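One predicted model, sequence on top.
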Amino acid sequence: MPNDTIDTSALGAPGRLHPELATELVRIVGQEHVFAEAADKLRYEIGARYGEGKAGFVVRPSSAAEIGEVLALCLRTGTPLIAQGANTGLVAASTPNETGLQVVMSLERLRGDVIVDRANRTATVGAGVTLQDLNEKLAADNLCFPIDLGANPSVGGMIATNTGGSRLVRYGDVRHNLLGLEVVLADPPGQVLDLMTGLRKNNTGYDLKQLFVGTGGAGGIITRAVLQVHPLPRQTATALIVPTGQDAILDLLIALEGEFGDFLTAYEGISKTCIEAVLDHMPSVSNPFAPEPIPDYMLLVELSATASRETLGMDLQEALNGFLEQHFDVLVANALLDGGPDLWKIRHSISESIRHQGKLIAFDIAVPRSAMVAFRAEAIAMMDARFPFLRLYDFGHWADGGCHFNIVWPKEAEQKPDDATIESLRIAIYDLVVRSYGGSFSAEHGVGPYNERFYHRYTADTVQEFAGRVQSAIDPKHVLGQVWFGPER
């Protein structure tokens, strides 16, 4: 649209936004891709679980060049900018605050073609492509990007948060599968940093792309990536296993790794309360152990192989069944075999189901997996002593030491939720995780406004100082990202 025909009358200038901002945003991306009305902005202002605010404008560029112009404009006018992918994050890193003075830059139009190099086993993809769309495209070549999640994030968002998921033990997180990156920099404003290589071996100095992995959009806006992709499994085997006790869980994991090696793709712990929540929220799901009661704790195990039964000379499900028989009564008290998709449906329904049980107080934590049993026992004992009215719904990735240690303040509890008690609980859990067990307060959700205070509480002063120097070097005006990784100010 020519500049002299641009209609900015509907865009206004909410709050104290620069008076030229609306006109310039429209000039860069077109009127239809700049939102100022409340109804149009709403879905960009509310996070998946946390984070809700007011955007001054929402702008939807379609290229690195447009992103560069918008970024330079925001720097010139002193306007804070938030890059947003699919907005599925859980730490409020991609949602605006309440001021109405921030511009939300949605990257959903950065789709373009997914370029698959079958021989190199890579995919070149725009930051706005979703995980589901990527895997649908890859399936035509019998490939996949095996980050297994309950959400459908964008590629750029997965890189910015370094997403893990249920199959990390086999495939690693996003960082381990990222080969190349294109980033629009804050300094110089709008400059494109081209790190788009499909090389697995490239030992030529600093691996600069890692500066933008897991840092929540600080320093640069991810626009494209080269991803390592993997062959689709040709056979899988699953079982829902009841261990003989908590002490058997790690012994069983070690035995499975010793027997099956890289065939082990998932080892997920699930507590009884989680299954009860799914049954309560989803009437179509029945107790998988019926007519027996639900056990106190269970493990969802998956093996997979890219070789066929004939080539491998082994049927994975038969091999898993035989393994469990060998360890029956020693490590295994009960097992449901060959559950396949139905068992994973239960697993992926947990997060949504427990939200309906009361006020959710979520913890995304990790400890060395050798400490998981001890941590869980000590955390439960602490809760029983200090917060007996709360209920634990824990599940997660025992094979990589991760756990969604989710706690619910039940609707029926006589004492009603209050901020002081919740903060006291958070400090108690995180102190136990980080200071007693050498763990992480954020295993895979990243750091955002929701949990930034814990970054400053638990991260060593020397680490914060160095991180702040790096962040200031690549973004001197701190225009990108919502977290300051330097010492608390």
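Perfect, I can see it now.

rest of the way, CA atoms for contacts and neighbours
Noted.

For the residue lying closest to D117 once chain neighbours are set aside, which three-state class applies?
Ranked by Cα to Cα, 6 or more residues apart in numbering and with sequence neighbours excluded, the top spatial neighbour of D117 is A123, at 6.2 Å. Secondary structure state of A123, per DSSP: H, G, I helix; E, B strand; the rest coil, is strand.

Can you point out the buried residues in the host helix or strand of R453?
Applying DSSP states H and E as the criterion places R453 in helix 452-458. Of the residues in helix 452-458, those with enough neighbours to count as buried (16 or more other Cα atoms under 10 Å) are 452, 454-456.

Dump the residues you listed to CSV, plus distance to F145.
Shown next, in CSV, are those (distance: Cα to Cα, whole Å):
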residue, distance to F145
E452, 30
F454, 31
Y455, 30
H456, 33
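
closest to C403 among those residues?
Distance from C403 was checked for each of the buried residues of helix 452-458 by Cα to Cα. The minimum falls on F454, at 17.5 Å.

show me the contacts for that closest one.
With contact taken as Cα atoms under 8 Å, 6 or more residues apart in numbering, F454 is in contact with F441.

if I look at it, how far off is I28?
As judged by Cα to Cα, to the nearest Å, F454 and I28 stand 38 Å apart.

quick revisit: give the next helix or strand downstream of the helix holding R453.
Using DSSP H and E, the helix or strand that follows helix 452-458 in sequence is helix 461-474.

picking that back up, would you check that the residue nearest to D117 makes contact with Q228?
Yes: counting by Cα atoms under 8 Å, a contact exists between A123 and Q228, whose distance comes to 6.6 Å.

got the residue ranges for the strands in the stretch 151-300 of the chain?
Listed in chain order, the strands found in the stretch 151-300 of the chain under DSSP state E, counting those that start in this stretch are 178-185, 192-195, 220-228, 230-231, 235-243, 264-271, 297-305.

dropping in the other structure now:
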Amino acid sequence: MNLRYCEKNRVRGTTESKMTSLPISDVQAALAGLIGQANVYADPADKARYETGARYGDGKAALVVRPGSAAEVAAVVRYCVDTGTPLIAQGANTGLVAASTPDASGTQVVLSLERLRGEIAIDRANRTATVGAGVTLQELNDKLAEHGLCFPIDLGANPSLGGMIATNTGGSRLIRYGDVRHNLLGIEVVLADPPGQVLDLMSGLRKNNTGYDLKQFFVGVSGAGGIITRAVVQVHPLPRQTATALIVPTSQEAVLELLIALESEFGDFLTAYEGMSSSTVQSVIDHVPGVANPFAPEPIPDYCLLVELAATSSREVLGVDLQSALNDFLERQFDVLVANAVLDGGPDLWKIRHSISESIRHQGKLIAFDIAVPRSSMVDFQTTARRMLEADFPWLRLFDFGHWADGGTHFNIVWPHDATPAYDTDTVEKLRLAIYDLVVRQFGGSFSAEHGVGPYNERFYHRYASPEAQVLSGKIQQAIDPRHALGQVHFGPSPKP
């Protein structure tokens, strides 16, 4: 078998390639010489778990390489760029836009970062952690907990830190702590140009106003131009008390009014404000063991809100019991903004929220939307989108949930297995355009609030990003990686046919 090398030349939104052929055995031998034969996988069984994405992106890798240091990453990048070998960086492979999985060609080399671990260095005084790109979120938080600290990006998956930076993940507690970008102080990155050069931006400074913040060029671009190997992240004190409630609003309009009232009453204590429709909660109850209707014996309401308050001070120091304060607040809002509430549910309520994605996979073929609109537009968007679905796609089912506090929502739609008509990709594309046009063009929102841009949704980037933004983004990408050797997305203009 020969491995086909290509020098990418993007034309009309596709990749045209200048190809040469070289036996794959030669490539395997060269990479094994750089990082050791045990860390180069060619056997289909060994490669399998690196070839399938969390939701999309089933492909076929020519090889999988697992470097164990920045120096080894640099050596692999240098070899692959110099020879024109297609190379894809992959963290924990939990992404949802196919940015870290190979395509079906069988010509791409997957560079897994899972061995980039090393010691998690915690600086308590500076409140920072220095981590390898292969360290997972759970591993980092387990280590931080020993020091009373946490990295509070709350996600349903367990990604690696390198992948979290490359996609700029957000999560359920973004309103309090921000996304990864807001908590990132420094990175070490292996560049595509010059091939394999290691750029050390490993600063632990929170204040550094000395020109371009170069690390930001590698945040949220899914591996374009460079491979992150280490990072310095800001960490936070663990909460010493929390309060939770599952709230039924009196109306859809009351959802936003209640959020405003909570922010006015509790300020920075508000850490999460998550909305869930009745179909979504019912799906969890039906398909996740150990989860029951929290409102029993009453039925599940049309819509409910998971609210969390948190404080890093104890009740004694703060002089306030947050759960009692939240309960008192909700009592004052009964019949005004609150129709019902389940108080102090803690982990049981969060289990419902964190089990949603797992549960709705049982309902049929998932058509997922990771979108955001201004908070002030959330009610109008939800109403307009629901009416459009009922009118134009009545056989589909909506399982929506998400982060009202930051304007984000997972507007997930399922095509039931037994629905008529049967699943059809042309109709799905029509649905996607209808939803995204509504989000972006009518409500000034984003077609990708959290998951980033990858091969799965690159066409929508070119549809919605302004021509001026695409031109500037293309210039930046061209300057960092003139051969487009790293990353699977082209951020410059894509001429229409």
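Arrived safely, thanks for sending. Note that the structure is a prediction, hence the values are computed from the model and not measured.

What is the resulting TM-score of the chain superposition?
The TM-score (TM-score structural alignment, normalised by the length of structure 1) is 0.97; 478 aligned residues with a Cα RMSD of 0.9 Å.

quick one: which two of the buried residues of helix 452-458 of structure 1 are the most distant?
Using Cα to Cα, the buried residues of helix 452-458 of structure 1 span at most 6.7 Å, a distance reached by E452 and H456.

Give the buried residues for stretch 232-247 of structure 1.
232, 236-244, 246.

so where in structure 2 does that stretch end up aligned?
When stretch 232-247 of structure 1 is aligned against structure 2 using TM-score structural alignment, it corresponds to residues 238-253.

Give the helix, strand or coil label for the equivalent of K430 of structure 2 over in structure 1.
Using TM-score structural alignment as the criterion, the counterpart of K430 of structure 2 in structure 1 is S424. On the three-state scheme (three-state DSSP), S424 of structure 1 is labelled helix.

how many other residues sit next to S424 of structure 1?
By other Cα atoms under 10 Å, the residues close to S424 of structure 1 number 12.

Please name the residues that touch it.
In this structure, S424 of structure 1 makes contact with no residue, judged by Cα under 8 Å, 6+ apart.

Give me the residues contacting stretch 61-77 of structure 1.
Stretch 61-77 of structure 1 has contacts (Cα under 8 Å, 6+ apart) with 18, 21, 24-25, 28-29, 33, 80-81, 105-107, 109-110, 184-186, 189-192, 223, 479.

What residues does the aligned partner of the residue nearest to D117 of structure 1 in structure 2 make contact with?
In structure 2, A123 of structure 1 lines up with A129, judged by TM-score structural alignment. Each residue near A129 of structure 2 by Cα under 8 Å, 6+ apart is listed here: 120-123, 232-235.

How about R66 of structure 2?
Going by Cα under 8 Å, 6+ apart, R66 of structure 2 touches 35, 39-40, 111-115.

Run through the helices of the stretch 251-400 of structure 1 in chain order.
With DSSP state H, counting those that start in this stretch as the criterion, the stretch 251-400 of structure 1 has helices at 272-281, 309-312, 316-326, 341-348, 350-354, 372-386.

I'd like to know which of those helices is closest to G217 of structure 1.
The nearest among the helices of the stretch 251-400 of structure 1, by Cα to Cα, is helix 350-354 at 25.4 Å.

Pick out the most distant pair among the contacts of R66 of structure 2.
That would be I35 and E114, which, of these, are the farthest apart (Cα to Cα) at 13.9 Å.

circling back to that earlier point, if any of the contacts of stretch 61-77 of structure 1 are buried, give me the PyMOL selection for them.
If you want just the buried ones from the contacts of stretch 61-77 of structure 1 in PyMOL, going by 16+ other Cα under 10 Å, the selection is:
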select buried, resi 21+24+25+28+29+33+80+81+105+106+107+109+110+184+185+186+189+190+191+192+223+479
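
Of the contacts of stretch 61-77 of structure 1, which belong to helices?
Judged by DSSP state H, the subset of these located in helices is 21, 24-25, 28-29.

which of those lies closest to G339 of structure 1?
Closest approach to G339 of structure 1 among these (Cα to Cα): V29, at 49.2 Å.
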